[in-house]
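S.K.: Structure for this input, please:
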Amino acid sequence: MSSSTPSVLLNTGARMPHLGFGTSKLKAPEDVFRAVDAALASGYRAFDCAAIYENEAQLGQALRSLLPQHNLTRKEVFITSKLNYRHQGGASMEAALLSLTRLDLDYIDLYLIHFPHTYGLSESDQQNPVNRAQSWAALEELHAQGRFKAIGVSNYTPAHLKQLMQHCKVPPALLQVEFHPWLCQKELRSVCEEYDVCFQAFSSLGKGALFTQPILTEVASRNRCTPAQVLLRWAVQQRVPVIPKSANPDRIKENAQIFDFALSAADMKMLTALDCGWRCAMDPTGVA
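M.R.: Prediction:
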């Protein structure tokens, strides 16, 4: 993959851009097309989707049309998708193959188990870890076939990750979780480092809630950038890849400009000190 965007080396030997484009809540074909077009024009070379987003087919169609227009090939983009938690366990193989079909790709660069629990089960149900193990075995098989170049997990806790490492044949290449100054995930990052698992952030902007922080406004003003750019830069400056999402072409372009400046050590320290354990997404800590 050739791109000017900084990248991270996964434990598979593949490189993944530090900046990816998130597609959650983008469903209408015209909206996906417009956003992907703006993202490619702004230098994004990684795209994150999921079965539960119901947009895999739309993303695949947009890329088939737009890559030639931007003088790019399939090999120059990194595609991530995820297993719907309705299909954990015995249904995971068929569901994972459907992701390939909907995207209309020969392979997916990275495929994740989206959630540690199974739809319809209580968090404490001991079938949850059984289903996760079955799902991982299916992903390992598809990885061995070359259909998934890398496999990983999302929304896992330290306990879930350690449990996976005890039985997996193929270690996860990446863990995607909520990460921002209000949720610094220190323990989880440490576990990922121990196991050589790439730690990737979603919800880097805290769904906009962090914009109320005076410190964020202060740092943004000092660096002559937007609050969103500050939050994304705070992550990538710690070597944490990000996948911001937007349907607005101007914001898509702004979010790609996070490699044009650097935060000072003092700014980084002030932002990290905001950590309070607050989440804007699901809390997986109670899942067995």
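S.K.: only C-alpha atoms for contact and neighbour calcs from this point on.
M.R.: Noted.
S.K.: so how many other residues sit close to Glu194?
M.R.: 9 (other CA atoms under 10 Å).
S.K.: Before we compare anything, build this one as well:
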Amino acid sequence: MELSPRLPLNDGLSIPQLGLGVYKIADALAADTVQVALDAGYRHVDTAALYANERGVGQGIARSSVAREDVFVTTKVWNDRHGYDETLRAFDESLGKLGLDYVDLYLIHWPAPRQDRYVDTYRALEALRADGRARSIGVSNFHPHHLERLLAETSIVPAVNQIELHPWLPQAETRAYNAAHGIRTESWSPLARGRAIDNPVLDAIGAKHGKSAAQVVLRWHVQLGNIVIPKSVTPARIGANLDVFDFALDDDDLAAIAALDSGERTGKDPDDLD
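M.R.: Purely as a prediction, here's the structure:
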């Protein structure tokens, strides 16, 4: 049974709001992890060519009892494959490793602005959507100024912009830009690479609701309207990360979390990564 609500996308499709991220999960472990998550009620898995675990992700989906059409699969093109023709080749490679006929969402992983090829890369994504092999398309790590150029020079508004987002980096400006253009915001590093696990403010909010600090942060993402993809390989934690739809944060909780904003990133600024 699917346990996460779905959010509508601007192309008429929908996406499970909470999914499984698989960054830094070894290919050999990815199959078991994905199968455990699907058995626990997840219906959304987020991978990427860079993660080198697309084969394992596909094996986990194939092994599970969940029908392919009920699993939302995202993958991404890496920076060294930008350009129209190269992106099409990269997509074929990803699809082959996944063992799938299509992906539900294909993203440009980073804009890599100094290469100045992300517009051509996105045009390849538009072609993939037209032929049905990528049902939805979008971007990751795009600032508003990257999106401005994309909207001016291409035809399809991205369905999703996946960005680093957590209480220390709430990304209000980018979230507002996304919302104004009908683009869903998706959060990577939603727990700030573990920083949220041991924080006295979040611990106190969790104690108030009978939840962990991690569950508090994931609930914060949900209440912001974000798509969120926490990563874990531990079955108990995989289940706990999905158990955030039976409580709500109040105004005092949200104010306390807002006070954590420091603008600190755990990864690179998108303008600085080639």
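S.K.: could you pull out the strands for structure 1?
M.R.: For structure 1, the strands defined by DSSP state E cover 7-9, 15-17, 21-22, 46-48, 78-83, 110-113, 151-154, 174-178, 198-202.
S.K.: Just name the most buried of those strands.
M.R.: Comparing the strands of structure 1 by mean neighbour count (mean count of other CA atoms under 10 Å), strand 110-113 ranks first with a mean of 27.
S.K.: what's next to that one, contact-wise?
M.R.: The contact list for strand 110-113 of structure 1 (CA atoms under 8 Å, 6 or more residues apart in numbering) reads 78-85, 135-136, 139, 148-154.
S.K.: Let me see the contact set for the residue nearest to the spatial centre of structure 1.
M.R.: The centroid of structure 1 falls nearest to Gln176 when counting by CA atoms, centre = their mean (5.0 Å). Applying CA under 8 Å, 6+ apart to Gln176 of structure 1 gives the contacts 153-155, 199-202.
S.K.: change it to 10 Å
M.R.: Shown in contact with Gln176 of structure 1 (CA atoms under 10 Å, 6 or more residues apart in numbering): 112-114, 152-156, 198-202, 241-243.
S.K.: Distance check, it against Trp278 of structure 1.
M.R.: Relative to Trp278 of structure 1, Gln176 of structure 1 is positioned 17 Å away (CA to CA, to the nearest Å).
S.K.: same question, Lys169 of structure 1
M.R.: Between Lys169 of structure 1 and Trp278 of structure 1 the distance is 34 Å, computed by CA to CA.
S.K.: Those two: which is more packed in?
M.R.: Between Lys169 of structure 1 and Trp278, counted using other CA under 10 Å, Trp278 has the larger neighbour count: 15 against 11.
S.K.: how far does the longest helix that structure 1 contains sit from the chain's center?
M.R.: In structure 1, with assignment by DSSP state H, the single longest helix is helix 127-144. Centre-to-centre, helix 127-144 of structure 1 and its host chain are 19 Å apart (CA atoms, centre = their mean, to the nearest Å).
S.K.: Counterpart of Ala228 of structure 1 over in structure 2?
M.R.: Alignment note (TM-score structural alignment): Ala228 of structure 1 maps to Ala214 of structure 2.
S.K.: In contact with its match, which residues?
M.R.: Taking CA under 10 Å, 6+ apart, we find Ala214 of structure 2 in contact with 190-191, 194-199, 202-203, 206, 220, 230, 237, 240-241, 244.
S.K.: can you rerun that using 8 Å?
M.R.: 191, 196-197, 202, 241.
S.K.: do Ala49 of structure 2 as well
M.R.: Taking CA under 8 Å, 6+ apart, we find Ala49 of structure 2 in contact with 75-78, 94.
S.K.: Ok, Ile197 of structure 2 next?
M.R.: Neighbour list for Ile197 of structure 2: 191, 212-214 [criterion: CA under 8 Å, 6+ apart].
S.K.: now Leu205 of structure 1: how far from Phe115 of structure 1?
M.R.: Between Leu205 of structure 1 and Phe115 of structure 1 the computed distance is 20 Å (CA to CA).
S.K.: repeat for Phe259 of structure 1
M.R.: As defined by CA to CA, Phe259 of structure 1 lies at a distance of 31 Å from Phe115 of structure 1.
S.K.: who has more neighbours, these two?
M.R.: Phe115 (21 against 16).
S.K.: Does that one touch Ser154 like I think?
M.R.: Yes: assessed by CA atoms under 8 Å, Phe115 of structure 1 is found in contact with Ser154 at 5.8 Å.
S.K.: returning to that earlier point: pull the most distant pair out of the contacts of Ala49 of structure 2.
M.R.: By the measure CA to CA, Trp78 and Ser94 form the most distant pair in those, at 10.7 Å.
S.K.: between the two, who's got more neighbours?
M.R.: Shown here are Trp78 of structure 2 and Ser94; by other CA under 10 Å, Ser94 has more neighbours (23 against 19).
S.K.: The more buried one maps to what in structure 1?
M.R.: Under the alignment (TM-score structural alignment), Ser94 of structure 2 maps onto Ser99.
S.K.: what does Pro158 of structure 2 give?
M.R.: Residue correspondence to structure 1 (TM-score structural alignment): Pro158 of structure 2 is matched to Pro172.
S.K.: Hmm, its match is touching Gln166, no?
M.R.: No: counting by CA under 8 Å, Pro172 of structure 1 does not reach Gln166; the two are 11.7 Å apart.
S.K.: Which of those two has more residues huddled nearby?
M.R.: Using other CA under 10 Å, the more surrounded residue of Pro172 of structure 1 and Gln166 is Pro172, with 26 against 9.
S.K.: Excluding sequence neighbours, find me the nearest residue to that one.
M.R.: For Pro172 of structure 1, ignoring the flanking residues on the chain, the nearest one in space by CA to CA, 6 or more residues apart in numbering is Gly152 at 4.3 Å.
S.K.: that older thread, including distance to Lys162 of structure 1, could the strands of structure 1 go into CSV?
M.R.: As requested, these are exported to CSV (distance: least, CA to CA, whole Å):
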stretch, distance to Lys162 of structure 1
strand 7-9, 22
strand 15-17, 24
strand 21-22, 27
strand 46-48, 25
strand 78-83, 20
strand 110-113, 15
strand 151-154, 12
strand 174-178, 12
strand 198-202, 14
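S.K.: where exactly do the helices run in structure 2?
M.R.: Assigned by DSSP H, the helices in structure 2 fall at 27-40, 54-63, 84-98, 118-130, 144-153, 172-180, 200-209, 213-224, 235-242, 251-258.
S.K.: Let's have these in JSON lines, adding distance to Leu3 of structure 2.
M.R.: Formatted as JSON lines, the helices of structure 2 follow (distance: least, CA to CA, whole Å):
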{"stretch": "helix 27-40", "distance to Leu3 of structure 2": "8"}
{"stretch": "helix 54-63", "distance to Leu3 of structure 2": "17"}
{"stretch": "helix 84-98", "distance to Leu3 of structure 2": "24"}
{"stretch": "helix 118-130", "distance to Leu3 of structure 2": "28"}
{"stretch": "helix 144-153", "distance to Leu3 of structure 2": "32"}
{"stretch": "helix 172-180", "distance to Leu3 of structure 2": "25"}
{"stretch": "helix 200-209", "distance to Leu3 of structure 2": "20"}
{"stretch": "helix 213-224", "distance to Leu3 of structure 2": "13"}
{"stretch": "helix 235-242", "distance to Leu3 of structure 2": "7"}
{"stretch": "helix 251-258", "distance to Leu3 of structure 2": "24"}
